[in-house]
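Undergrad: Fold the stuff below for me.
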Amino acid sequence: MNSSRFQNVTMNLMSGEMLVGQLLGFSPIMTKLHFMTAAGDARKIDMHDIVYIGIHGTAATHPSRMSDLDDLKIITVNLDTFDIYAAPAMSNAPGFYAYLKDQSLPFERIFFYQHGIRYQEKPERLGDLLIDQEILGYDDLQRALDIQIKSMPHLGDVLKGQGKVSDEDLDEALKTQQLQRMRLGDLLVHHELVTEDDVHEALQEQRASVDIPLGQILVDKGKVEHGHIDNALKMQSRRKMRLGEILLEAKLINPHDLQVALDEQKAHGHRLGEILLSTDVITEDQLLEVLAKKFRLPTVDLDSYPVNPEAATMIDRPIIEKYGILPIDVDKHSLTIALSDPMGLEAYDTISFKTGKKVHEVMVKASQLQEKLARFLKEDFADDQLSCEFLHQDDDEDDEPLNELQITQSAEDAPIVRLVNRIIRGGLRKHASDIHILPQAKKLVLAYRLNGQLLSESSLEKNLSKQISARIKILCGMDIAEQRLPQDGRLILRDGKKKHEFRVSCIPNTFGESLVLRVLNKDAAVDLKQLGLRESDLGQLSTIVRKPYGLLLVTGPTGSGKSTTLFSLLKSIADLPAHILTIEDPVESEIAGANQIQVNQKIGMTFARILRNVLRHDPDVIMIGEIRDGETAEIAIEAALTGHLMFSTLHTNSAVDTIIRLNDLDIPNYLLAPSLLGVVSQNLLKQLCPDCRQPVAEDDEVFSIIRDAGYQRPETLYAACGCEHCNRTGYIGRVMLYEFLAVNDEVRQAIHDGKTGHELQRIAIQNGMVPKAEYALKMAADGIIDHKEFIYALM
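TA: Here you go, the predicted structure:
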């Protein structure tokens, strides 16, 4: 084949096999390469099976601008070592071309695939790189090197301590090293071949004719022979030999002994980078940048990188602790690990063998790695403790036990168990209200709802979808064989003395089963004063909840904290001599002294049916989780009129809209007016982090919106920024925005007369109600909420 379309090559495969032949039209972006052997046999080779391709040429021709290339040492996955010149690596490129320093090889150039490289490093020392980058000067480097030398034990002492050399051997080697550092004249005097006077006279003559070497002058004067000069010059030429090299040459130690001693020497001394950081000569970011260039590795900011929880299941804890690495991402072929110091080949081999994947390394700051690694190991240990603590919540009737195959799949698939534990624990650690596991076309999305906002955490491999859903369905007591219909379940997680409960929804979608785990806060019943109510409203509510009868409603969208407010109201009267009944779906918080009843739609235990029966159970206070239909609303109103204090929730956007909603449920105004005591309409807004909030510009458009809405312009508004304290989100939780409509005689008469909308709103404000928009503006001016959250409150 002499066509110019073919290139003569030598290919090294991942299996270690070497192929010599021709490639048809090679390009780095090709995934399948057409290869022809010398015998004429054709085959296709996948790029992932190739380590490197040596492109043959008549002679290795180096480019003219060598200064633009990196001087590198490369070690491949097959342990072949190359000293090369290569262009700086491009991100996302499958590999790079290089030129070999050893021009005896028949390659014009060589193409290395990234997946075929185990290790690459620039030979320049760290100090030289820092000087080249103008990060520090020679004086700073020398001071750091002096400190390093003082902190590091002498190699000879290490070897003596290991019993590799005797004092006599070491003394002889040190004498040899000292001789190597002598000038030629001093060497000749030391061996008593000439006198000091002879050398002095020769130096005087050399000054008169500088072109004549000192040795030649001494030979011409008959002081020494040529052989003596040659031996002295050989000794002098080796003046850079280190102590270890001298001991090796004398066969007093072997290479393994030397490497062990050097490793121990480094372990007991301080690294140059550590010294430079401790003396504040360079910053950690500067050190990271230089190390990344030296080892040609990408850098990652662990504070913002979305760590894939699946990666943590790939490597056992002992390996992570031993090598000080953090697994952060994984895909079908590779595992990405974060490190602050490139690993040795032993670590690479161990991780690659254990996982069966190509290991990708990324450089991170040492301080970040230490912090994240400590947290990871702590959580990993806690996850293992959780593995047998999941309990599914049984209904009243006994469910059939899981069959043996289901139990085996759950118990033996350890990586999935660890992954599900880590997903759930991640949600608890972040204080998420919901955990979403959403299958998409090519990936599985993990997301957490934080402060009311759904934030994508990471993407998992699509093939994990069925395993994860099966694991969670087993824990919840769902039918894992049913994948076509929606299912609901609950699970309880015991973490030491703490207990966390989750309501789980599983719904099939186009790409699999979507799972949402709602975190049920059993401690939702906080003290009423902790809700953030204004003093005047707190006083009126405290009076209302002690009345003998009537209806108090808490309204708002889903996730606005309505249940928390109700539980707090009930807790505030738990000490009264009253029979308190709650009807909930599900029971979300435990109220001391209350009789709490769980709705069960499957057996007909609906809100309305339970409410009819509990009215004959002699209750004083009844809390209904939600008024969902006209029947429940009608019974609640009748109960409120016949001597019961009723609490419940509705889905409305304002206090005034509640009247319209009850009218829509066929509750007439003549019954509503005498029964209704008050309405709390609320929303939850994200609370600004006080450590990093920033004032907005004077000309921000929000000020114009405030003016157009008829409100007085505040002096300052604030925007979210992000810092360590708030995990760089800009927010530290949520705050309640509300309006409280207390029904007095004037408001009751307006409801009876059928007034709604703007007219009822005007009467409510005249009687002390502070509208949500007005309260939101005050919170925005006080820096409690973001200026954009105020705009949301106006909508």
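Undergrad: For the rest of this, base every contact and every neighbour count on C-alpha atoms.
TA: Fine.
Undergrad: and Asp186, what element?
TA: Using DSSP states H and E, the element containing Asp186 is helix 184-190.
Undergrad: quick one: the helix or strand following that helix to chain centroid distance?
TA: Next along the chain after helix 184-190, taking DSSP H and E as the criterion, comes helix 196-208. Its chain's C-alpha centre and that of helix 196-208 lie 71 Å apart, by C-alpha atoms, centre = their mean, to the nearest Å.
Undergrad: who does the next helix-or-strand element following helix 196-208 touch, helix- and strand-wise?
TA: Past helix 196-208, heading to the C-terminal end, the next element that is a helix or strand (DSSP H and E) is helix 214-220. Here helix 214-220 touches helix 196-208, going by 3 or more C-alpha pairs under 8 Å, 6 or more residues apart in numbering; DSSP states H and E.
Undergrad: circling back to that earlier point, for the helix holding Asp186, name the packing helices and strands.
TA: helix 226-237.
Undergrad: run the last query once more with 10 Å
TA: helix 167-180, helix 196-208, helix 214-220, helix 226-237 (3 or more C-alpha pairs under 10 Å, 6 or more residues apart in numbering; DSSP states H and E).
Undergrad: Buried residues, stretch 260-276. List them.
TA: Within stretch 260-276, the residues scored as buried using 16 or more other C-alpha atoms under 10 Å are 261-262, 264-266, 269-276.
Undergrad: repeat for stretch 372-389
TA: 373, 376-377, 379-380, 382-383, 386-387.
Undergrad: any idea which element Phe740 lies in?
TA: Judged by DSSP H and E, Phe740 forms part of strand 731-742.
Undergrad: got it, and Glu746?
TA: Element membership for Glu746 (DSSP H and E) is helix 745-752.
Undergrad: Mind listing what's buried along that helix?
TA: By 16+ other C-alpha under 10 Å, the buried positions in helix 745-752 come out as 747-752.
Undergrad: Over to stretch 679-688?
TA: Here stretch 679-688 shows 679-688 as buried, counting by 16+ other C-alpha under 10 Å.
Undergrad: Out of these, name the ones that lie in helices.
TA: Residues of these located in helices (DSSP state H): none.
Undergrad: Among these, find me the one that's closest to Val621.
TA: The shortest gap between Val621 and any of these belongs to Val679, at 17.0 Å (C-alpha to C-alpha).
Undergrad: Can you give me the distance of Thr642 to Ile84?
TA: 92 Å (C-alpha to C-alpha, to the nearest Å).
Undergrad: Please identify which of those two sits among more neighbours.
TA: Per other C-alpha atoms under 10 Å, whichever of Thr642 and Ile84 has more neighbours is Ile84, with 20 against 12.
Undergrad: ok, and the closest non-adjacent residue to the more buried one?
TA: Nearest residue to Ile84 in three dimensions, chain neighbours excluded: Leu100, at 4.4 Å (C-alpha to C-alpha, 6 or more residues apart in numbering).
Undergrad: structure for this one too, so we can compare:
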Amino acid sequence: MSTTEWDDVYAGLAHMVLREDFPELPAKYVALAIDRSSRKTHRSPLLELLDVEDLNGTFTLKTATELVARVTKVPFIDLSNPRVETDVAPIQQGGLELFAGRECIPVAFEGRQYLVAVTVSRGLNTVIKRGYAETDKPELALGYLPEVLARIERVRNEFVLTGDQTDEPQAEAAADPVIDRGNVQRVAVEDTGNVAFVRDTIEKAAGQGASDLHLSLDESGRLIIRMRIDGVVRQMVSQNAGNGRKLIQSAMSHANMDIGTQNEPQSTKFEHVTADGRRLDVRSEMLPARTGPKITWRLLDSVNSIMRIDEMGLAAPTAETLKREMGKASGMVITTGPTGSGKSTTMYALLQERTGSGEEIITIEDPIEYKLAGITQVQVDPKSRRGVKWHNAIKSALRSDPDVILIGEMRDPDTAQTGVQAAMTGHLVLSTLHTTSALGVFARLLDLGVEPFLAGDQVRIAIGQRLVRRIHRDCARTEHLDARTIELLEAAGIKDVTEAPAPGGCDLCARTGYKGRSALMELLVVNSAIQDAVRFGGGSELAIREASNEDNYIPFSVDAKRLITEGITSPSEVLPLLTSVDGGIWRPGGEDVTALVPVEDTKAS
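TA: Have a look, this model is predicted:
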């Protein structure tokens, strides 16, 4: 167990002791707290106490919390107990952010009301005053930090809260002391009111791993906030009607938008620094909707989220092939998939194989999604009259002595043909195409005007990619598959699978059973048979499929079977993706489901 983990839970205890909140604590505990404070460190005195007692790491964070409860004579509530129910009424009265800001949650257990907090401090008086009636006070209790935070997120995801959060309460909340945890300095936000709420909303979305944050107004003018986590949109919190339009205006102003122009789309970007020091690049879009401005923020951790191939969780043969092909001097590596399928993440993981090798690397993107030291990154702006255009940037890059060029997307004939010429003249080119699979790469290049012999000769590998949600293993279960699911898996090319992981659901995964996402990947390595299929067969998916074999082609179905059998994801995650790739639609449930229904037949009906 790391010191950081201990500090994250108990860094406020020394301050608590020195304020004489608990004078009954053992003398050596107080002495340790004073000693640590005099050395101006934030290490928990409880950790020092455990060191003195020489407990040899036998305590977990949770049992240590129980120890604190016994020492301080405060009840400990085990929030993993399903009989401990969340008391929603105080949250509806005071607003969820009142409780979340002080890391506490109201519960009911065995006929009594408790306010479960990470540390008991005077700041909880504000929570009780605003969340409870005068005659309905709770008993204070300690809880295990991850379980407290999980309960808060469970409420956030399962309930639409309409607590009256006006400017004055927000200002009061921002003024309250905030516990400093470990080495991270958490400073109270200087801004108050709506601006503080906007910043706090971004902070919470980033903390939960959201990729997108949506702000909109309903018919009554109430602000509706949703965030996309692991590819699924969840409602976060709903503000009262009277403040919704002010909050939207504050959000527009925070995103450097013109709040006086709400009848036409706006695109901006800004930076948000999180409490733990991460710098997020936020791409902001405003769409004029019928009920008022609709704002979407794409949250990009452009530095910390860059992975290497070995960190992507790929099958060993796939990872080895990608590394081998990235070691070649020239040619094209093309990644395909719909928007939001992780193409940029994969391209930068591939690019990492060449950074630090004494080569000149240039990326041409719109926008630049990841910041990588030691390379040249160019932002194109095709919409601006004076902005850098794709094909001009590629031509200029070719005159800049590059070894490797990354082209964000080949979306038009000029870009595609210039990219192929770059590969033909001895450069390694990485790019993306919007096709349904790796097998469709050549047909798409030919549609963009690339000559068949050039497409066949220059493309080295084609990658197809989707993202699937990862099973949360802490609450996962194994189920025996029914005959219908086995039939669907076999129709999608996955055979000999009779049991699979299934989502459970706990507070730590917001009761979804999933946490995080993994790549579902298809890989095509171009050989002479593929080249002939492109030159003489028109590059159609059928021709490429017939020219492929298990030595040079790993289909989606093979990787899907691996993800299921290794317990990474469930059949319900992969089946819709597989059948859509292969020209069919999978419909879970319903008496009309007897086979995979071709897309054309579905449209006709």
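Undergrad: Mean deviation, the helix holding Glu746 of structure 1 versus structure 2?
TA: The superposed helix 745-752 of structure 1 is, by mean C-alpha distance after the TM-score superposition for structure 1, a mean 1.5 Å from where its aligned residues fall in structure 2.
Undergrad: and Tyr514 of structure 2, what pairs with it in structure 1?
TA: Mapped onto structure 1 by TM-score structural alignment, Tyr514 of structure 2 lines up with Tyr731.
Undergrad: burial measure for that match, as a count.
TA: Tyr731 of structure 1 has 26 nearby residues by other C-alpha under 10 Å.
Undergrad: In structure 2, what stretch matches stretch 175-193 of structure 1?
TA: Against structure 2, stretch 175-193 of structure 1 falls on no residues (TM-score structural alignment).
Undergrad: Can you give me every residue that contacts Ser410 of structure 1?
TA: Taking C-alpha atoms under 10 Å, 6 or more residues apart in numbering as the criterion, Ser410 of structure 1 is in contact with 404, 416-417, 467-468, 470-472, 474-475.
Undergrad: Which residue ranges of the stretch 551-700 of structure 1 form helices?
TA: Under the criterion DSSP state H, counting those that start in this stretch, the stretch 551-700 of structure 1 carries helices at the ranges 562-572, 607-614, 630-641, 655-664, 669-675.
Undergrad: Now find how far off-centre the last one is within its chain.
TA: The gap between the average C-alpha position of helix 669-675 of structure 1 and the chain average comes to 55 Å, counting by C-alpha atoms, centre = their mean.
Undergrad: cool, the fourth one as well?
TA: Helix 655-664 of structure 1 sits 46 Å away from the centroid of its parent chain (C-alpha atoms, centre = their mean).
Undergrad: quick one: that helix aligns where in structure 2?
TA: Residue span in structure 2 matched to helix 655-664 of structure 1, by TM-score structural alignment: 438-447.
Undergrad: For the matching stretch, list every residue counted as buried.
TA: Here stretch 438-447 of structure 2 shows 438-446 as buried, counting by 16+ other C-alpha under 10 Å.
Undergrad: Check whether Ile229 of structure 1 really touches Asp220, as I assumed.
TA: No - using C-alpha atoms under 10 Å, Ile229 of structure 1 is not in contact with Asp220, being 11.9 Å away.
Undergrad: the more surrounded of those two?
TA: More neighbours surround Ile229 than the other of Ile229 of structure 1 and Asp220, with 21 against 11 (other C-alpha under 10 Å).
Undergrad: can you tell me which residues contact that one?
TA: 184-185, 187-188, 193, 214-216, 218-219, 235.
Undergrad: List only buried entries from these.
TA: 184-185, 187-188, 214-216, 218, 235.
Undergrad: Trace Gln235 of structure 2 over to structure 1, please.
TA: Using TM-score structural alignment, Gln235 of structure 2 pairs with Ser456 in structure 1.
Undergrad: need the longest helix for structure 1.
TA: Determined from DSSP H, the single longest helix within structure 1 is helix 366-386.
Undergrad: I'd like the next helix or strand past that helix.
TA: strand 390-392.
Undergrad: how about TSV for the buried ones among the contacts of Ile229 of structure 1, with distance to Ala292 of structure 1 added?
TA: Formatted as TSV, the buried ones among the contacts of Ile229 of structure 1 follow (distance: C-alpha to C-alpha, whole Å):
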residue	distance to Ala292 of structure 1
Leu184	43
Gly185	46
Leu187	44
Leu188	48
Leu214	48
Gly215	48
Gln216	50
Leu218	53
Met235	39
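Undergrad: Tell me the one of the residues you listed nearest Ile580 of structure 1?
TA: Met235 (99.4 Å).
Undergrad: For His200 of structure 1, see how far away that closest one is.
TA: Applying C-alpha to C-alpha, the value for Met235 of structure 1 to His200 of structure 1 is 21 Å.
Undergrad: pretty sure Gly292 of structure 2 is touching Leu247, no?
TA: No - the criterion here is C-alpha under 10 Å, and Gly292 of structure 2 misses it with Leu247 at 11.9 Å.
Undergrad: Please name the residues that touch the aligned residue in structure 1 for Val195 of structure 2.
TA: Val195 of structure 2 maps onto Val417 in structure 1, with residues paired by TM-score structural alignment. The contact partners of Val417 of structure 1, by C-alpha under 10 Å, 6+ apart, come to 313, 383-384, 386-388, 410-411, 467-468, 471-472.
Undergrad: One more: Glu482 of structure 1?
TA: Applying C-alpha under 10 Å, 6+ apart, the residues contacting Glu482 of structure 1 are Pro508.
Undergrad: how long is stretch 566-582 of structure 1 end to end?
TA: Using C-alpha to C-alpha, the end-to-end distance of stretch 566-582 of structure 1 comes to 10 Å.
Undergrad: Where in structure 2 does it align, residue-wise?
TA: The aligned range for stretch 566-582 of structure 1 is 347-363, by TM-score structural alignment.
Undergrad: Buried residues in the matching stretch, which are they?
TA: 347-355, 360-363.
Undergrad: Ala108 of structure 2: which of the residues you listed is nearest?
TA: Ala349 (47.9 Å).
Undergrad: From what I see, the closest one and Ile309 are in contact.
TA: Yes - applying C-alpha under 10 Å as the test, Ala349 of structure 2 and Ile309 come out as touching, 5.4 Å apart.
Undergrad: Reformat the buried residues of stretch 347-363 of structure 2 as CSV; add distance to Phe453 of structure 2.
TA: CSV is the format used below for the buried residues of stretch 347-363 of structure 2 (distance: C-alpha to C-alpha, whole Å):
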residue, distance to Phe453 of structure 2
Met347, 25
Tyr348, 28
Ala349, 29
Leu350, 26
Leu351, 26
Gln352, 30
Glu353, 28
Arg354, 28
Thr355, 31
Glu360, 28
Ile361, 27
Ile362, 26
Thr363, 26
